[in-house]
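S.K.: Sequence plus predicted model, see below.
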Amino acid sequence: MIRPVPPSHPAYLRVVRTSAWYDLVVTAAFATPWTYALVHDALSKLGDALKLGTLPALDPIETLYANLMGSVVVVWALLRIINPLPAHGLYDGLARTLFSTWQAYALAHGAPRWLWVFLAAEMALGIVQLAPWWRTRHTDLMNPPAGQPLGDAGR
């Protein structure tokens, strides 16, 4: 079994930076109406060719939400690329948990099946970034400082 490194370990910061690069590559094209239209068309054509489903026709509100998401994710990715911190991995893991939840919801309600690829990536990166925190918290709970009752560690 692969053991997660503590969030303070340099390898963890490489994971934070790698997840940021993934976000930048995958979402940069969502940040503008023009590039989103190209991505929308490409994903629909690919989904149609692979028989995995297409996207509905573009509308201004969908484009707005895609652009808002793309803009925020690009800025968040740049922060983690330029200055990766352990806390960034924690928050990114939490955000990926939310993204995964909403992607699963969309899939359960008829979203194109190619979304499974993105859901798998979100879940994997979320787990890799959250596992060291869970392990650290779990270790702290099981080994409290001398004189401190079990369950009060870290308060």
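M.R.: Noted; the coordinates are in hand.
S.K.: Could you use CA atoms for every contact and neighbour count after this?
M.R.: OK.
S.K.: Closest to the centroid, which residue in the protein?
M.R.: The C-alpha lying nearest the average C-alpha coordinate of the chain belongs to residue 96 (C-alpha atoms, centre = their mean; 3.4 Å).
S.K.: okay, pairing it with this:
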Amino acid sequence: MRTVRASAWYDLVVTAGFATPWTYGLVHGVLSSGGEAAGLGALPPLEPMQVLFANLMGSVVIVWAALRLLRPLPVHGLLDGVARLLFASWQAYAATHGAPALLWPFFAVELALGVVQLVPWWRARRVERTAGPAAPAVG
């Protein structure tokens, strides 16, 4: 459950600024400046639809993070792992289709947290297959 909570804290720290138009404007400026300074490129200029989608993503991720902090369950790790692999896929797609290279560090974190949360599930499935079907319960 430590990994589920750690990924939730990461989400809160990284995405809280995306949740409102005002905070996203600040985050956008910081990310653009940092990306340019690091040679990874700036974000495109702010537009209403971009702000809307950033706010929707930020809001949903904050609620999802709160659930994992308040009630971390193994299934939350499974679902978060799957979601992170999906996020990483779309980040890689965007980065390879003209989005700023600023996405690559976020891609690396998403991929790592996704794999770390899915490995226990993969191992458990492997053990189940090796052990065969469980014996019926007696009683």
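M.R.: Sure, I can see it. Computed from a predicted model, the values in this text were never measured in an experiment.
S.K.: What does the superposition give as a TM-score?
M.R.: The TM-score (TM-score structural alignment, normalised by the length of the second structure) is 0.94; 136 aligned residues with a C-alpha RMSD of 1.3 Å.
S.K.: quick revisit: aligned to the residue nearest to the centre of the first structure, what sits in the second structure?
M.R.: Taking TM-score structural alignment, residue 96 of the first structure has residue 84 as its aligned residue in the second structure.
S.K.: hang on, that match packs against residue 116?
M.R.: No - counting by C-alpha atoms under 8 Å, residue 84 of the second structure sits too far from residue 116 to count as a contact (10.5 Å).
S.K.: now the helices for the second structure?
M.R.: Using DSSP state H, the helices of the second structure run over 2-15, 21-37, 48-70, 74-95, 103-131.
S.K.: which residues of the first structure does the first one align to?
M.R.: Equivalent residues of helix 2-15 of the second structure are located at 14-27 in the first structure, counting by TM-score structural alignment.
S.K.: If you count neighbours, what's buried in stretch 36-43 of the second structure?
M.R.: Within stretch 36-43 of the second structure, the residues that count as buried by 16 or more other C-alpha atoms under 10 Å are 40, 41, 42, 43.
S.K.: same question, stretch 43-54 of the second structure
M.R.: Result for stretch 43-54 of the second structure [16+ other C-alpha under 10 Å]: buried residues 43, 51, 52, 54.
S.K.: What separation is there between the last one and residue 112 of the second structure?
M.R.: According to C-alpha to C-alpha, to the nearest Å, residue 54 of the second structure stands 22 Å off from residue 112 of the second structure.
S.K.: Please apply the same query to the first one.
M.R.: The spacing between residue 43 of the second structure and residue 112 of the second structure, counted by C-alpha to C-alpha, is 24 Å.
S.K.: same deal with residue 133 of the second structure?
M.R.: Residue 133 of the second structure sits at a distance of 32 Å from residue 112 of the second structure (criterion: C-alpha to C-alpha).
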